[in-house]
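[1] Model the following, please.
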Amino acid sequence: MVDLHIIEELKVQFADIPEAIVSLETIADCEGDLEDAAMTLAIRVGQQPDINNSEWLDGLAKKCRVAICQSEFRNDMVSGNFKTLFQHFVLLKVCPKLLILPVLLYAHEYGVNRFCQPLDPL
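    Predicted structure coming up:
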């Protein structure tokens, strides 16, 4: 669950990106529940997430793990500065724009270092 205060802070950070604002408003409408918001947004962009699969967002985030865990973005992710990585995701077309913030917030809430651990050298 994402704290609604954080969502308000992110709205300021992403004020110039309409898709990000739609994502943040959807997360707020879902009372901070990223899974519910991601499913709603996925349906909006024409995807068909498995409603019975409560791990759908986890699977989507794992598909984006390589992009999220790049060393040049990891410190920003840990500190909650998502804008640079958001813009990188847009350029790479990693996932639909409306789903980028739910994915990034999921990885942040999970714990960036823990989320990226499978990609870290031993």
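
[2] okay, CA-based contacts and neighbour counts for the rest of this
    Fine.

[3] Any idea how far apart the tips of stretch 16-35 sit?
    25 Å (C-alpha to C-alpha, to the nearest Å).

[4] Please work out which residues outside that stretch touch it.
    1-4, 7, 10-11, 14-15, 36-38, 40-41, 54-57, 97-102, 105-106 (C-alpha atoms under 8 Å, 6 or more residues apart in numbering).

[5] another one to check against the first:
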Amino acid sequence: MITVTPEEISQFRNQLADNSQALVALDTIEECEGYLDDAVPLLFMRETAQQADRSLNDLLEKCRQFICQEEVRDFLESGLIAPIVEPLAASAAIPLGTATALSICVFKLGAKKFCNVPESGA
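    The predicted structure is shown next:
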């Protein structure tokens, strides 16, 4: 299980202060006690009024091509999710709140690890 700490949620709240949909996503993550595995399907269901037909891993896979672009990876490795949430939502055709939670998930996993980038660079 991938978990976000209350301190991390607070930091993301500061970054995303002017994005109401992202703040709702953070509220949902808090409601799920930081467990992204629980929060992502719940967010997806609330945002689309549909049962989540994909697991967390399926949604991450759908976003992989966008997330693994060097500039996006660099933002995520630095803990900056605000600049990529909206482009990710548009690129993967997913709701903004879901994109917020997935961005946080990749941050927690490590973007380079998620994208299989060797530590030596590239």
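
[6] follow-up on the earlier one: now that we have the contacts of stretch 16-35 of the first structure, which of them are buried?
    2, 4, 7, 10-11, 14, 36-38, 40-41, 56-57, 97-102, 105-106 (16 or more other C-alpha atoms under 10 Å).

[7] in which helix or strand would I find the equivalent of Gln21 of the second structure over in the first structure?
    Matched by TM-score structural alignment, Gln21 of the second structure corresponds to Glu19 in the first structure. When secondary structure is defined by DSSP states H and E, Glu19 of the first structure falls within helix 18-29.

[8] Quick check: buried residues in that helix?
    19-21, 23-28.

[9] Could you dump those residues into TSV and include distance to Leu92 of the first structure?
    Below are the buried residues of helix 18-29 of the first structure laid out as TSV (distance: C-alpha to C-alpha, whole Å):
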residue	distance to Leu92 of the first structure
Glu19	16
Ala20	16
Ile21	20
Ser23	19
Leu24	21
Glu25	24
Thr26	24
Ile27	23
Ala28	27
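
[10] from those, which single one is nearest Phe86 of the first structure?
    Using C-alpha to C-alpha, Ala20 is the member of the buried residues of helix 18-29 of the first structure that sits closest to Phe86 of the first structure, with 8.8 Å.

[11] mean deviation of the longest helix along the first structure from the second structure?
    Ranked by number of residues, the top helix in the first structure under DSSP state H is helix 97-110. For helix 97-110 of the first structure, the mean deviation from the second structure after alignment is 1.1 Å (mean C-alpha distance after the TM-score superposition for the first structure).
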